[in-house]
Structures are given as C-alpha cells and as structure tokens.
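K.L.:
what follows is a predicted structure for the sequence shown.
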Amino acid sequence: MALMKTNSNTALTPVHWFSHGSTMMLGEESESATYWKKCGDEALANGIKGVIIMGAHWASVNDKIHVATNPHPAKSPVAYVHPSKYADYQLNPDLPTANRCIELLRQEGFDAEGDAQFDWIHDTYLVLIRMFPHGCPPTTIVGMNARYDPHYHVKVGATLRPLRKEGYLLIGSGGAVHNLYRNKWEPMLRYRDNFAQESPPEAWALEFRQAVEDNVTQNAGPRLRRAIARLMKHPQYRDAHATDDHFMSGLFVAGAVGDKEDEGTYGKLYAETWELTNMCNSQFSFGSFVKSAA
C-alpha cells in the first residue's frame, strides 16, 4: 500500500503524526488501529532501518531532553485493557541509534542525555503493537522537554530529520484533540465503551480538530512548521489541550517534515476515531515510500 506520492524526492521516508488516544485504543478495534497496521506493513515491506518516536507522556525538566537507553525496558501497565493485548509483546530498544540521536542533538546545542532507567509507556508501545503486531522493529524513544516550547520541539524534529534519508521511520504519538478534563467518561465507566457517543462532540473540539486538519493539509515545508506552532495560539487550543504534552509530537513531526526540501509534501488525514465524546484521534501521514524501478 502506498500512502501517497506528493513530490519527486525518493530518498526520504514518510513521517507520521498519530493520535494514540486512550489506553482502550490498544484493546478495541477501530479505523485508526487498522490504519496503524497498514503503515506498519508498508514500513516493513520497504525495509525500514528502525523507528524513532516521540510520545506524549515523558518530559524532562529544565533544559534537558532525554533519549531512552534502557536495554531491557518494562512496560507501564494500562487500564481497561487485558494484559494479553500487551504483556508478552517484546520491546526492541535500539541503543546504537539512541546514542546517535543524543550526539546529533548535542551537536545542535541541546542538553541531551540517555536515560537507562526509562520504562516504555503506552503512548509509544500502544502504537508499535498496533503497527507491528508480529514483532517490534528497532526503536528509539525521544522524550520531550517540560517547558513545552513549540520551537524547541520543532528543532528536535529538524535535527533528527536527516535520519529519514537513512531509512528510519519518524513518528510523533500525541493527540489532535486531547483534554482529559473535558472528555465524557460516563459511558466508559458505566459500559466500558470508549467509543460511545451519547451526544455529539462539543463545538470547541470540532473547531480545533478542523483547524489541525486545515493547517496540516494546506501547508508544507517551513510553512508547516509555522502553521503547527501557531495552533498553540488558536482560540480553542486550551480547550482542546488542557496541558501541552500531547501536542508536542506534532511540533516534532513538523520539524522532521518541514524543511525546504519538503516543499510539496503535504500531510493527509487517513483515519480518525472519536473517543469519550470529545477526544479526536486524527492520524496524519506525510510523504511516501517510493519504490525503485525494476
């Protein structure tokens, strides 16, 4: 399956900005889960070297940014999901690539270091299990910085962007609309149904969701970086994101696919799943694997 062919550059792997949603996205089937699997199948078919992913649940204080270097990470447990869905899945930390990411970040002035104690959290392993159910590829997890500066996280993505030319798949795992305080939890607590829609999503969620799609699909190159950063000034941003953590992966992605060389590579919305009434899990991809002529 080819995601899309938006420009003539054949050297760059695609980049994905996924909304991982609640932990129930690991346990329940959905349009988003189906799309994640398609992206994983395509990545394997094209022989990716590994995955480099920024999630939404791990941030470092002060000026630091951490990269996971635990050779035997455990998985943080998740609620409302049977352990059979994730407990036996073998993680595959890519320590050489982690150390390389640290070096690249340091060269660009980041206070970057490895964290050999970090255990993986559902924001990353949920997506990996869905993408690669038969085995995790070599994976590097890059953390966030807890000041949540959009330009900082754009620069992180821009710094690691050259690894796309070496066959690495870069992924941001966060949320397009993700405000746990404004979700409707009653159907989940009463019926264990995260997809129940007893009422439509509220206007603020619909408005910000549309703004995200518009900015992703109508901007490319450096304009994409500016557009995603500007969304943090959108009138409904704070309604859609009570905290900034789930939006930083979008800035990371904008950095990774927002170079002048990326002009003409527009994002596209490929799948979407609403949960808990007001949480919108939008799945965007940028660029494509272009097969060589025989």
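P.N.:
The structure has been received and is ready for your questions.

K.L.:
could you use CA atoms for every contact and neighbour count after this?
P.N.:
Fine.

K.L.:
so where do the strands sit in this protein?
P.N.:
In the chain, the strands defined using DSSP state E lie at 15-19, 50-60, 64-68, 111-115, 139-145, 168-174, 267-275, 279-286.

K.L.:
and residue 207, which of the ones you listed is closest to it?
P.N.:
Comparing the strands of the chain against residue 207 with Cα to Cα, the closest turns out to be strand 279-286 (11.2 Å).

K.L.:
and the gap between residue 178 and residue 56?
P.N.:
Shown here: residue 178 relative to residue 56, a distance of 11 Å by Cα to Cα, to the nearest Å.

K.L.:
of these two, who's got more company?
P.N.:
Set residue 178 next to residue 56 and count neighbours by other Cα atoms under 10 Å: residue 178 wins out with 29 against 23.

K.L.:
now do the contacts for that one.
P.N.:
21, 240, 241, 242, 246, 278, 279, 280 (Cα atoms under 8 Å, 6 or more residues apart in numbering).

K.L.:
same thing but at 7 Å, please
P.N.:
Residue 178 sits next to 240, 241, 246, 279, 280 when contact means Cα atoms under 7 Å, 6 or more residues apart in numbering.

K.L.:
let's have those in a markdown table, adding neighbour count.
P.N.:
Below are the contacts of residue 178 laid out as a markdown table (neighbours: other Cα atoms under 10 Å):
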| residue | neighbour count |
| --- | --- |
| 240 | 28 |
| 241 | 23 |
| 246 | 25 |
| 279 | 29 |
| 280 | 25 |
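
K.L.:
putting a second one here so we can go through both:
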Amino acid sequence: MPLPPVHFFSHGSTMMLGEESRSADYWKKCGDEALAHGIKGVIMMSAHWDARGTNRVDVAMKPDPQKSPVAYVHPSKYVDYKLKPDLATGKRVVSMLREAGMDARPNDTFDWIHDTYLILIRMFPAGCPPTTIISMNGRFDPHFHARVGSAVASLRSDGYLIIGTGGAVHNLYRNHWGQMLRYTDNFAQPVPPEAAMLEFRQSVEDVFTRNCRAGRAKGALVNGVTRLMKHPQYRDAHGTDDHFMAACFVSGVVDGSEGGEDDECVLGAEDWELVNMCNSQFTVGRWVSQKA
C-alpha cells in the first residue's frame, strides 16, 4: 500500500454536516480514495474533547458510543449513522503513547462529538470505517500535541488514515451569527472577513504548503505550525486554543513519519462561514507517489 496522506480538516460549524459545500465534496473525495486503497482504519484527534491533567491524553474505548446532538442540522443527517470504534487499535494507540512518555488512558465512557463524526459521515457516507479517537490535553501545549502526532505516526505506514479535525480560523466570539440564526444561512457573507482573519488564514496556508515539499528539513512543519501560536493575529483567529491543536498533531504525524519526506501539501478546498470562520482543508501527501 502507498503511504496514506495526512489530513488537517477544518470542520467548521455544525451546519457543515447539513449543508453542501466545497469542503464536503473534498471530504467525500478523500474518503473515496482512502477506501479504494484499502485503509485499515482512521486515527483522529478531536478538537472538542480534552483530557485534564499534566501530560494526559485519553483514547476513546467505548464499545457502542452515542452521538452528541448537532445543532441546526436535521436528525436524519446523522442519527442512523452507525459509529465503529476500533478498540483493538485503540489499545495499540494507548501503548504507543505510553511508550512515548505520555499519560495515556483508555476512556470507556466517552460519546462522540460532531467534530469527528461530521467528518466521517461526509467522507464515508456508506459506513464508518474502524476509527480511533485521541483527545487533546487540556493545557493546549502545541509541542505536546505535536509529540502525540509523532508517537502515532508509524500507523500511517501500517495503512491507517490519520486526520486532525479542528480549524484554520475558528473563533466563535468573532463570528457573525445573525444570518444563520434568522435564515439558517451559514455561508452568508454580508460583509467581508476581518483583516486579522484573512492574514492568519494566509499564514496557515503558507506554513503548510511551504514546509511540505521536496528536500524539506525534518521538523520544519512542527516548527512552523507551533510558531503560528505566536502570530500577531493568532488570538483574533482563535479565541481558544482547542481547534488549533489538531494542526499541531498533524504536523507531528507528518514530521514523525518514515518516508514521505518529499510529500507536498495542497489546500484541497475552503469555505468561509459566518463571515469570519475559514474552513481550510489541507492534505499532506497523496496516494500516488510523487516519484511514480
């Protein structure tokens, strides 16, 4: 099997599950490619679930998880979708994280949240592949989350598709909610995005695309992504740190992978929601080798 790509997906608002978009089309395309190449399963870092305590991360191990309700989306879009937790791989992930020095714990009570199953439904509408979800750590240390990605990076060469689900620009405090609340129109742009959002969005694209190319230095993507948290517009673009940890996780996966040193990153799709939320979809690597 070729080395699977790695995805950093901006899941956006809950309405990204209910409304058609360029991002939804791209997620489906990525899912079709993954199935065509026979992936063993999916490994995800969640942006809506964090473990409390120093050095701690949890791994979802509930055999029959429920779904948290999704606001502004008709239940028919998600209630009948059967989740498929991969408990065997979950145990393996816990072991890998512990070997890397982290306080990794199996969590057999966690019910899945829309940030993960929104992506899974869009990517794999015919059925959920075996999936393992890793939590964040509640201290939101970017370097720690990059190390989490590095610790599980070898699963990529074993045939797993690794995804971080968060946001490139995701600040709920700066979003314009009126059009969605009054007209259920999450894509309305009555005014342009604020300059700070545009600036940070461009910086995210630059870091991903310029640090994923032939001859890149090992660790370049981790350095670039983690440094973005010191960007002058970071706090405008991210009112809280949770949705940026998935980008740090993905950077650790990419830099920690054996092989794929020449992988390039593409911005596969993008949608602006609620005026100031930018849902950028990045993919590092591709199923057909650059050298093929």
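P.N.:
Received the coordinates, thanks. Keep in mind it's a predicted model, so treat the numbers as computed, not measured.

K.L.:
quick revisit: which of the contacts of residue 178 of structure 1 sits closest to residue 42 of structure 1?
P.N.:
Nearest to residue 42 of structure 1 out of the contacts of residue 178 of structure 1 is residue 280 (Cα to Cα; 24.6 Å).

K.L.:
which residue lines up with residue 244 of structure 2 in structure 1?
P.N.:
By TM-score structural alignment, residue 244 of structure 2 lines up with residue 247 in structure 1.

K.L.:
how near is that match to residue 132 of structure 1?
P.N.:
From residue 247 of structure 1 to residue 132 of structure 1 the distance is 24 Å (Cα to Cα).

K.L.:
show me which of the two is the more surrounded one.
P.N.:
Applying other Cα under 10 Å to residue 247 of structure 1 and residue 132 shows that residue 247 carries more neighbours, namely 28 against 19.

K.L.:
not counting residues beside it along the chain, what's closest to the counterpart of residue 285 of structure 2 in structure 1?
P.N.:
Applying TM-score structural alignment, one finds that residue 285 of structure 2 aligns to residue 287 in structure 1. Spatial nearest neighbour of residue 287 of structure 1, chain neighbours left out: residue 14 (4.5 Å); criterion: Cα to Cα, 6 or more residues apart in numbering.

K.L.:
and the one you found? What does it align with in structure 2?
P.N.:
In structure 2, residue 14 of structure 1 lands on residue 5 (TM-score structural alignment).

K.L.:
list the residues that contact that match.
P.N.:
The contact partners of residue 5 of structure 2, taken as Cα under 7 Å, 6+ apart, are 161, 283, 284, 285, 286, 287.

K.L.:
which residues touch the closest residue to the second one other than its chain neighbours?
P.N.:
Just to be clear, that refers to residue 283 of structure 2. Distance criterion Cα to Cα, 6+ apart; nearest residue to residue 283 of structure 2, sequence neighbours excluded, is residue 7 at 4.6 Å. By Cα under 7 Å, 6+ apart, the contact set of residue 7 of structure 2 is 162, 163, 164, 282, 283, 284.

K.L.:
got a winner among those residues for most neighbours?
P.N.:
Neighbour counts for the contacts of residue 7 of structure 2, by other Cα under 10 Å, peak at residue 164, which reaches 32 neighbours.

K.L.:
how near is that one to residue 94 of structure 2?
P.N.:
The gap separating residue 164 of structure 2 from residue 94 of structure 2 is 17 Å, by Cα to Cα.

K.L.:
same question for residue 14 of structure 2.
P.N.:
Residue 14 of structure 2 sits 29 Å away from residue 94 of structure 2, taking Cα to Cα as the criterion.
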